[in-house]
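Colleague: need a structure here:
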Amino acid sequence: MSETAVTPFRVDVPQAEVDDLAERLRRTRWPVGQDLPGDRGIPVERVRALAERWASGWDWRAQEAALNAWPQVTTAVDGTRVHALHVRSPEPDAVPLVLLHGWPGSVVEFLRVLRPLSDPGAHGGDPADAVHLVVPSLPGYGLSGPTPDGGWTPARIARAVAELVARLGYDRYVVHGGDWGSNVGRDLAAADAAHVAGLHVTMTPGPPAEGDPVAEEKVARYARELSGYAKLQGTRPLSLAPALTDSPAGLLAWIAERFAEWTDPASEVDVDQLLTNVAVYWFTRTGPSSAQLYWERAHVPAPDWSRDVPTGVAVLPHDLFRPPRAAVEQAVDLVSWTEFDRGGHFAAMEVPDLLVEELRRFVRAVAR
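Modeller: Okay, the predicted model is just below:
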């Protein structure tokens, strides 16, 4: 088999590992309760309730089957395995759309949007809006990890994604990303502008917030209250590695806190989908390698956005940041700007209906 071969893939976690996860959760050594005023992180009681669900009511085999209901592939790029969901639409003229997750997300994040995007005719939509979907696990994350070495910056990940898309036979494609996916998307547009028909993001890193009071307050609150995880992963990620690998309750608390703080309080994030997302990190031992991306990004110069690729931005009211439109217009070829009335950082999980319609509209604008 050649080094550039793309091979079919199915998730198949040994039963011994599934049993080990449940046993570790049942034997968790929980902190002693204290009367502590103020917001100091996700409450232990909340983590404990999630852990109890994870150990008993949640069914990995059902979640594994849901993942395996979608075609998947792997290929080797730049010394590491790259995994992706590859969902070809029944519409032969569909536009390829790449969906990029971030941290602490995974391909699980997009499960609710796959069918309506790839086969809109089956959901009362226009078959002309159909897209072929490529949903990579970012190198170092989930089924694309752990990576064997360092240096996996967003730019290097972007080059790996471009290579994957080319090996799948797509010459022209649209990209969507949130969180680190928007960083990788930005670098992908710059590195592969000849093939990227458009870039759509739900988080816009880089543009300054000056002059927009709402944007400035979001940035200030993030720095003041919400960025502890990023500071630690950006400076001492190896210090976290044993805890994220050995303690499922610790990994759960670390990830579930992000969902608790970054989502719209009115959103109804499916608990089992959240637990499956955490399980992907657990079974693949990629808590540590995914955290390295923060260190890598902190040690390279900040990249520029491409002005050659048409760019769309969707602003969600409860996302981490609200980019000022004027600043974004100075950085990109802005062809689409949408402000959602609900939703937060994990749009595909929180407001899949809004995201599907937004992506259909954007693909129409840039690639049809």
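Colleague: only C-alpha atoms for contact and neighbour calcs from this point on.
Modeller: OK.
Colleague: Can you spell out which helices and strands pack onto the helix or strand where Phe362 lies?
Modeller: Element membership for Phe362 (DSSP states H and E) is helix 352-367. Packed against helix 352-367 by the contact rule (3 or more C-alpha pairs under 8 Å, 6 or more residues apart in numbering; DSSP states H and E) you find helix 114-118, strand 173-177, strand 196-201.
Colleague: Next, Gly312: secondary structure please.
Modeller: Using DSSP: H, G, I helix; E, B strand; the rest coil, the structure places Gly312 in strand.
Colleague: and it, how far is that from Val356?
Modeller: For Gly312, the distance to Val356 (C-alpha to C-alpha, to the nearest Å) stands at 14 Å.
Colleague: rewinding a little: for the helices and strands packed on helix 352-367, which one sits closest to Val47?
Modeller: strand 173-177 (28.2 Å; C-alpha to C-alpha).
Colleague: Quick one: name whatever helix or strand follows that closest one.
Modeller: helix 180-191.
Colleague: what are the ranges of the strands in the chain?
Modeller: Under the criterion DSSP state E, the chain contains strands at 7-8, 72-77, 80-87, 95-100, 131-137, 173-177, 196-201, 310-315, 333-339.
Colleague: quick check, distance from the shortest one to the centre of its chain.
Modeller: Here strand 7-8 shows a centroid-to-chain-centroid distance of 22 Å under the convention C-alpha atoms, centre = their mean, to the nearest Å.
Colleague: The structure of the following sequence is requested for comparison with the preceding one:
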Amino acid sequence: MSDDHQLQSPVRRRLCTAAAAAPLVAAPFGLLSSKENSMNETTQKTGGANAAVRPFKYNASDADLADLRRRIEATRWPDRETVQDSKQGVQLATIQKLAQHWATKYDWRKVESRINAIPNFIMNIDGLDFHFMHIRSKHENALPLLVAHGWPGSIIEQMKIIGPLTDPTAHGGGEADAFHLVIPSMPGYGFSARPTTTGWNPPRIADAYNELMKRLGYTKWGAAGGDWGAIVVEQMALKTPPGLVGIHTNMANVIPPDLDKILFQGDPVPTNLTGDEKHAAEQLHEFYRHIGYAVLMGDRPQTLTGLTDSPVGLAAFMIDHDPASYEMIARSISGTPEGLSPDDVLDNVTLFWLTNTAISAGRLYWENKTPFFSVKGVKIPVAVSAFPDELFQAPKSWAEQAYPKLVHYNKLPKGGHFAAWEQPKFYSEEVRAGFKTLR
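Modeller: Okay, the predicted model is just below:
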């Protein structure tokens, strides 16, 4: 974005620099005692330095789950929308169906067991406790890969890709496609600590992620991300740490800054664009009309206190990230098989609820000063996967201009903003292809 664009009012500045992301964290209802009971601090030598790595497990209390159900059942509902579609936001029938499923059929213990079956750890970096999953492949020559989530996502987004990436021979790939995975929770999200001071923005998170990989003893690694994760991995690349061989993104930051300014202001899409460029510009132009959630979190996140008091209010806020994602989720709630099931959605929302992180996660929008979609100046190798229902499907022409070392570009036939979560097969294949020449 241009300097003029960055110097607009605080709301618009933060929105423009933070508009389009995706996931949500406080002293979760039983999280402190769970940490104390389940983490035995050990010392692990990594990369020539001693780093405290504490094993981690999480178990929600029965009382917290009963309280969640009670709150869902006690929801005070609004009037039905006065239109026949989703122009006014999450439709009453949709959120009521999701709430009924949540209160009567959903079982948090299933995903909790899956989380705890994965090696989870806590490490203090820059004064903050970072939670991360660390899954090593059985294949010796696997490439270490950090995978970063965004908002309203979490580690839940990446769990479907753990098998395909760490054990590719069991998922249609070869031994040479294997990765060791490191999947961190962002500050203020999930099981990571919630910052009590300001300053935790994408560049600082990038520093912490680079430090995490170094402390784990990796001298060569890649990074991949979508939503905020796409912003963070580009910031990791801009730091040019010696071990980072390249990045993969499914939300490429390739919009020419002048065009981004035009689209954000709501001006007409220019006519001097190619077909793919025009399509991407039209998608982003439309998305910029639906960024109220980012305005609120970018300007006054603490005002959203209701999200910590009403689980149904939290769920409605989280599923309305962007129109395409909402429509896909709404179809799923109505019974149409989609990339995300109602249980998938509730796994993520329930994690936010139990860890009480709606506000602490939302503060990332307030902290951010980094443009979301425009070119950042990444010089290391980059792989781009362009999914059709992303906020915009990045054209190859823009990707080539934004990334001088573009090593992979592909347009996918299906999938949207939460690519790893929605289309884990496509996403895993793309990550393999993206890093094939960088191992």
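Colleague: ok and the helix holding Phe362 of the first structure relative to strand 310-315, angle-wise?
Modeller: Using axes from the mean of the first three to the mean of the last three C-alpha atoms, to 10 degrees, the inter-axis angle of helix 352-367 of the first structure relative to strand 310-315 is 160 degrees.
Colleague: so how far is Val196 of the first structure from the residue nearest to Pro303 of the first structure when sequence neighbours are not counted?
Modeller: In space, and not counting its chain neighbours, Pro303 of the first structure is closest to Asp187: 7.5 Å by C-alpha to C-alpha, 6 or more residues apart in numbering. Distance of Asp187 of the first structure to Val196 of the first structure, computed by C-alpha to C-alpha: 11 Å.
Colleague: Same check on Ala5 of the first structure?
Modeller: Taking C-alpha to C-alpha, one finds Ala5 of the first structure at 23 Å from Val196 of the first structure.
Colleague: If you count surrounding residues, which of those two has more?
Modeller: Comparing Ala5 of the first structure with Val196 by other C-alpha atoms under 10 Å, the one with more neighbours is Val196, at 25 against 14.
Colleague: Alignment lookup: that one to the second structure.
Modeller: Aligned by TM-score structural alignment, Val196 of the first structure pairs with Leu244 of the second structure.
Colleague: got it, and Ser289 of the first structure?
Modeller: Under TM-score structural alignment, Ser289 of the first structure pairs with Ser360 in the second structure.
Colleague: Its match contacts Arg194, correct?
Modeller: Yes: with contact defined as C-alpha atoms under 8 Å, Ser360 of the second structure counts as touching Arg194 (6.1 Å).
Colleague: Tell me where the stretch 101-250 of the first structure has helices.
Modeller: For the stretch 101-250 of the first structure, the helices defined by DSSP state H, counting those that start in this stretch occupy 114-118, 154-167, 180-191, 213-221, 228-235, 237-246, 248-262.
Colleague: among those, which is nearest Leu274 of the first structure?
Modeller: Of the helices of the stretch 101-250 of the first structure, the one closest to Leu274 of the first structure (C-alpha to C-alpha) turns out to be helix 248-262, at 7.8 Å.
Colleague: List the buried residues for the closest one?
Modeller: By neighbour count on 16 or more other C-alpha atoms under 10 Å, the buried set for helix 248-262 of the first structure is 248-259, 261-262.
Colleague: Kindly indicate which of those residues lies nearest Thr28 of the first structure.
Modeller: Nearest member of the buried residues of helix 248-262 of the first structure to Thr28 of the first structure, counting by C-alpha to C-alpha, is Ala249, at 6.9 Å.
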